[in-house]
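Asks: only geometry, no sequence info:
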């Protein structure tokens, strides 16, 4: 999946324009994939407690989502230096935060490798699943390459890359292994309730019901069957979900890329200015 050698002389960053990541992360379906990742991450009780006990999630969930998106954009399209600084900030924050198990009273760090690994795998799986299912052209080999590329992002948040799944098969084996630890406890219900009905100005409630609720419901529907079982809320038939994902992808991809990328914080446009026009992520087409 190569877009050519950048014409600029700037730092191409940790992934570079030749990576699968550089191309995929320019796709607008990444937003729906990010919401799916939140749903999935909330099913790990220890991980979701670390979030809810260290932040006012209901007041700042939008901020958390945007900060996550900014982190992904920074490590993908920023220079190596800015990516490393972003990773250092995340590691420092994790090192200072603790959570408490309400049943046992155990205090534990939110930066435990097992918890970081769950969050990482839920994100990588969601990005791959939603984009491919929505029609983004990616071969199996490219999907495996994407997972392997993200040993870099795993390292940035404090994981040992040797312990991180680096292919679709390794991801599947990981999820099979961790499933007994998952449940939809009170914290997961809090996340589910927020994602369906995020607080907003009364005048914006109709827009929330018309637009955002559809995004949240589609992200939820794209979860694996075991997640639907844990949440106890059914989803449409898989074929229906796939049609909706493909239709949504077609609509969002019809919006000119320059318009989408002009929204703050403009990571892609800054990368193109630094490296040259050949750094532009290629639009979806035949598998590259």
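Replies: Thanks, I have the structure now. What you see is a predicted model, and the numbers here were worked out from it, not measured in a lab.
Asks: going forward, measure contacts between C-alpha atoms and count neighbours the same way
Replies: Noted.
Asks: all strands for the stretch 51-200 of the chain, in order.
Replies: 98-100, 107-109 (DSSP state E, counting those that start in this stretch).
Asks: Which other helices and strands does the first one contact?
Replies: It stands for strand 98-100. With contacts defined as 3 or more CA pairs under 8 Å, 6 or more residues apart in numbering; DSSP states H and E, strand 98-100 has these neighbours: helix 45-52, strand 107-109.
Asks: try this one next to it:
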């Protein structure tokens, strides 16, 4: 596996701007309200790879007991990698790579012996994330040209290499990304672990008081339904959710409506602290 880069390789200005910077397409997509729907779609898509899903099932401590904690950590990791300084991003990368190191097993349905940090498994997770965030953003109405879509996929090669993928294997255009997913489809299946994971995503356990006295359940149900409805048709068929209540056109209209509603909320409330801190940081000149 490729070593994680050192901060000594970067200037102070590069550290301040992070790996992507405010002019990147990654900032535009990852700060948009559609990001949350794309994140749910990515988790459901990732679970369809039997071996990758087995790694989560076997080695994620929060998989069965604290699904909310795992979802939150994943979102924080992506946000830190996107909007944090390079120092913050590399710290997060090293923490995740350390959690992967030395963990191996055999996936029962395929008989494959694997390590959690196998490059092809990391690549699958990466490509599901990039495809989900990009496709959901475009369906939600984020203004993106085809050239900007390609630029986003190319930018995200950095994220894949940081986590341990081989650079030459990572799709760098939207067409290459689509071709990768097509090649991988024959190996996908809904295993018992995937079925359990999808239930956690679509209907996560919540304390009774949370369900009764907060809007968490309906809010999550909206995100989860949109995430499932925006999956590719072939993925919905695998899950036995051919439409999940919505046609493709209706799903697109629904995610657009969700985005417009969210955009009506002031940015200081809508955006995460990591995003707000990044905007403030890059607006300040670098100290001499």
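Replies: Right, received. Where do you want to start? Treat the numbers as computed from the prediction; the structure is a model and nothing was measured.
Asks: sorry, back to before: out of the strands of the stretch 51-200 of structure 1, which gets nearest to residue 229 of structure 1?
Replies: The closest of the strands of the stretch 51-200 of structure 1 to residue 229 of structure 1 is strand 98-100. By CA to CA, the value is 26.2 Å.
Asks: The closest one corresponds to what range in structure 2?
Replies: Using TM-score structural alignment, the residues of structure 2 aligned to strand 98-100 of structure 1 are 104-106.
Asks: same deal with stretch 173-181 of structure 1?
Replies: Stretch 173-181 of structure 1 lines up with residues 179-187 of structure 2 when matched by TM-score structural alignment.
Asks: Counting neighbours, which bits of that stretch end up buried?
Replies: The neighbour-count check on stretch 179-187 of structure 2 (16 or more other CA atoms under 10 Å) flags residue 180 as buried.
Asks: ok, residue 260 of structure 1 - contacts?
Replies: residue 28 (CA atoms under 8 Å, 6 or more residues apart in numbering).
Asks: Ranking the helices and strands packed on strand 98-100 of structure 1 by mean neighbour count, which comes first?
Replies: Mean neighbours per residue, mean count of other CA atoms under 10 Å, is largest over these for helix 45-52, with a mean of 21.
Asks: which helices and strands does that helix pack with?
Replies: Using 3+ CA pairs under 8 Å, 6+ apart, helix 45-52 of structure 1 sits against strand 98-100, helix 113-133, helix 186-196.
Asks: For residue 241 of structure 1, which of these is the nearest?
Replies: Going by CA to CA, the one of the helices and strands packed on helix 45-52 of structure 1 nearest residue 241 of structure 1 is helix 113-133, 9.1 Å.
Asks: Can you tell me which helices and strands that closest one packs against?
Replies: helix 30-41, helix 45-52, helix 238-254.
Asks: Repeat the analysis, applying 10 Å as the threshold.
Replies: Helices and strands touching helix 113-133 of structure 1, by 3 or more CA pairs under 10 Å, 6 or more residues apart in numbering; DSSP states H and E, are helix 20-24, helix 30-41, helix 45-52, helix 140-149, helix 151-156, helix 168-178, helix 213-221, helix 238-254.
Asks: so which of those helices comes closest to residue 86 of structure 1?
Replies: Across these, closest to residue 86 of structure 1 is helix 151-156 (CA to CA), at 8.0 Å.
Asks: can you tell which of the helices and strands packed on helix 45-52 of structure 1 is closest to residue 58 of structure 1?
Replies: helix 186-196 (6.6 Å).
Asks: So which bits of that closest one are buried?
Replies: For helix 186-196 of structure 1, by 16+ other CA under 10 Å, it's 187, 188, 190, 191, 192, 194, 195, 196.
Asks: What of stretch 238-258 of structure 1?
Replies: 241, 242, 244, 245, 246, 248, 249, 253, 257.
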